[in-house]
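Visitor: how would this look folded up:
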Amino acid sequence: MTAFREDNLTTEDAFWVMWYFLQEHYELSNNTFEVSDILSASEPMDWDGSGIKRPADNGMIDFWNEALEKYKKQGKPDWKQLKK
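Guide: Down below sits the predicted model:
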């Protein structure tokens, strides 16, 4: 079972990890996505009747962990890139 990495993030760090998370979805969807699709796939559900809450789509955990790793390696994105 995939698990979230145990990292303590500042509010700003979490913002940039989320930015990488959303950027990945945007690129995978050919530069268009529905935020409602991401939210519904990320909706917490009871997992296996154990009381543990997991995203409806466990792949979202992998996307988050990949975004976290990308942020650790690359840091904040280049502002010039954000001004497109």
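Visitor: Going by C-alpha atoms from here, please, whenever you check contacts or count neighbours.
Guide: Will do.
Visitor: Can you tell me how far residue 34 is from residue 77?
Guide: Note on residue 34: its distance to residue 77, by CA to CA, to the nearest Å, is 23 Å.
Visitor: Hmm, I typed the wrong one, I wanted residue 24.
Guide: Taking CA to CA, one finds residue 24 at 13 Å from residue 77.
Visitor: out of these two, which sits in the more crowded spot?
Guide: residue 24 (16 against 12; other CA atoms under 10 Å).
Visitor: List the contacts of that one.
Guide: 63, 67 (CA atoms under 8 Å, 6 or more residues apart in numbering).
Visitor: Name the helix or strand for it, please.
Guide: Applying DSSP states H and E as the criterion places residue 24 in helix 11-28.
Visitor: Okay, buried residues for that helix please.
Guide: 13, 16, 17, 18, 19, 20, 21, 22, 24, 25 (16 or more other CA atoms under 10 Å).
Visitor: quick one more, to check against the first:
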Amino acid sequence: MIEFSKEQLSAEEAFWVMWYFLDRHYELAGGEFDLSDILSASQPFEFDDNGHFDGEVKGQRRVAPADSGMISFWNDAVKKYREFGPKPTQLKK
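Guide: Now for the predicted structure:
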């Protein structure tokens, strides 16, 4: 099972990771996408111990995105941010 990157991100880092995440989807969709598709595919669902989504709360539950491909896209976005930046800015009061 693929897991999300465990890195802790600041608000600015999370912004740039999300930019890389959305940029990849935009590229794959040929220059257009519907944001609601990305958000719904990224929405975590509860699965039972057999990996089935049944809508019932019983037994051991696992929370994961409905589309596990989103996990690898997110992890790739974290890697791209770490490699290509931009670097976080120091804010002044």
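Visitor: give me every residue that touches the equivalent of residue 74 of structure 1 over in structure 2.
Guide: When structure 2 is aligned by TM-score structural alignment, residue 74 of structure 1 is paired with residue 84. By CA under 8 Å, 6+ apart, residue 84 of structure 2 lies in contact with nothing.
Visitor: can you tell me how far residue 84 of structure 2 sits from residue 44 of structure 2?
Guide: According to CA to CA, residue 84 of structure 2 and residue 44 of structure 2 sit 28 Å apart.
Visitor: any idea which element residue 36 of structure 1 lies in?
Guide: helix 35-42.
Visitor: Buried residues of that helix, list them for me.
Guide: residue 42.
Visitor: quick check: angle from that helix to helix 11-28?
Guide: 110 degrees (axes from the mean of the first three to the mean of the last three CA atoms, to 10 degrees).
Visitor: For helix 35-42 of structure 1, give me every contacting residue.
Guide: Residues from elsewhere that reach helix 35-42 of structure 1, judged by CA under 8 Å, 6+ apart: 55, 56, 57, 60.
Visitor: Filter those down to the ones in helices?
Guide: residue 60 (DSSP state H).
Visitor: who wins for neighbours among the contacts of helix 35-42 of structure 1?
Guide: residue 60 (20 neighbours).
Visitor: Aligned counterpart of that residue in structure 2, please.
Guide: In structure 2, residue 60 of structure 1 lines up with residue 70, judged by TM-score structural alignment.
Visitor: could you check the distance from that match over to residue 39 of structure 2?
Guide: Distance check for residue 70 of structure 2 against residue 39 of structure 2: by CA to CA, it reads 10 Å.
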